[in-house]
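[1] heads up, no residue letters with this:
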């Protein structure tokens, strides 16, 4: 999965745009202008909020660079409510986008950590991959 902290939600009319702390270029020039296909899931920061009382919104998802092509999701995603600063936007099943052969320090940003998720005795455990 790929996880991005939400920086802001802006609505000019409809749809809006969610900006996240991350780059839509997926750390590689190979992915410039492409789109994450999986639909992201919003994980609220802090205590769970009652989304049913707030209207749903549609938005694209943009990265944190100032470049127009820095878009993680071009299509309009329906969110159960406005994503807020500090929420996490989780894109499941994105390992194919982040293959080792495409990772580089081209953008002069540290590479994100890799997490290993295992299941033991019915519980999920995670650890940072050190190698």
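    Happy to help now that I have it. If you're wondering where the values come from, they're calculated on a predicted model, not measured in any experiment.
[2] C-alpha from now on. contacts and neighbour counts both.
    Noted.
[3] how many neighbours does the spatially closest residue to residue 71 that is not a sequence neighbour have?
    Spatial nearest neighbour of residue 71, excluding adjacent residues (C-alpha to C-alpha, 6 or more residues apart in numbering): residue 62 at 4.2 Å. Residue 62 has 27 neighbouring residues, counting by other C-alpha atoms under 10 Å.
[4] okay, pairing it with this:
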């Protein structure tokens, strides 16, 4: 946004000064001079470009495009990680083994085991006897 301000209100990092000879842009410690004729021609071309819909909406389009690409990349990356972690289920040989292990774990849910919290001289015979009793309960 171009406006005339006093020196006190000036943004010292980036500002323009105009004279009868041309326009000087001050960026930090650098200065770029453009003759007035060239500056007017460039400004006219800029105004004509901004009348074209593509150039007028370019910044919005670019922001949306970058946002969309980021979302797609994250979705792709998350799906890639998930597949990488679950690739064993895609291998036909390992898939059978994994399903067998899951079935065994599922069957073990209903099995009750002997309480071993009070083990002192617990003979094998008594252990087996307690296990058989608990499996029928």
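    Looks like it arrived, so ask away. Just so it is clear, the model here is predicted, and its values are computed rather than measured.
[5] Need the TM-score from the superposition.
    TM-score of the superposed chains, computed with TM-score structural alignment, normalised by the length of structure 1, equals 0.17; 43 aligned residues with a C-alpha RMSD of 5.1 Å.
[6] From what I see, the residue nearest to residue 71 of structure 1 and residue 9 are in contact.
    No - using C-alpha atoms under 8 Å, residue 62 of structure 1 is not in contact with residue 9, being 10.0 Å away.
[7] Overlap in contacts, the two.
    Common contacts of residue 62 of structure 1 and residue 9 (C-alpha atoms under 8 Å, 6 or more residues apart in numbering): 17, 18, 19.
[8] out of those, who's nearest residue 79 of structure 1?
    Minimum distance to residue 79 of structure 1 across those is 10.2 Å, recorded for residue 18 (C-alpha to C-alpha).
[9] Mind telling me what element that closest one is part of?
    Using DSSP states H and E, residue 18 of structure 1 sits within strand 16-20.
[10] Ok, residue 73 of structure 2 next?
    helix 58-85.
[11] Tell me which residues of that helix come out buried.
    Residues of helix 58-85 of structure 2 include none that count as buried (16 or more other C-alpha atoms under 10 Å).
[12] ok, and the closest non-adjacent residue to residue 75 of structure 1?
    residue 60 is the one closest to residue 75 of structure 1 (C-alpha to C-alpha, 6+ apart), at 5.8 Å.
[13] by contact count, what packs against the strand or helix carrying the one you found?
    Assigned by DSSP H and E, residue 60 of structure 1 belongs to strand 57-62. Applying 3 or more C-alpha pairs under 8 Å, 6 or more residues apart in numbering; DSSP states H and E, we find strand 57-62 of structure 1 packed against strand 16-20, strand 71-79.
[14] Can I get these in JSON lines including distance to residue 117 of structure 1 and mean neighbour count?
    Converted to JSON lines, those look like this (distance: least, C-alpha to C-alpha, whole Å; neighbours: other C-alpha atoms under 10 Å):
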{"stretch": "strand 16-20", "distance to residue 117 of structure 1": "24", "mean neighbour count": "24"}
{"stretch": "strand 71-79", "distance to residue 117 of structure 1": "24", "mean neighbour count": "19"}
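[15] Take those strands and write them to a markdown table, including distance to residue 89 of structure 1.
    Converted to a markdown table, those look like this (distance: least, C-alpha to C-alpha, whole Å):
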| stretch | distance to residue 89 of structure 1 |
| --- | --- |
| strand 16-20 | 8 |
| strand 71-79 | 11 |
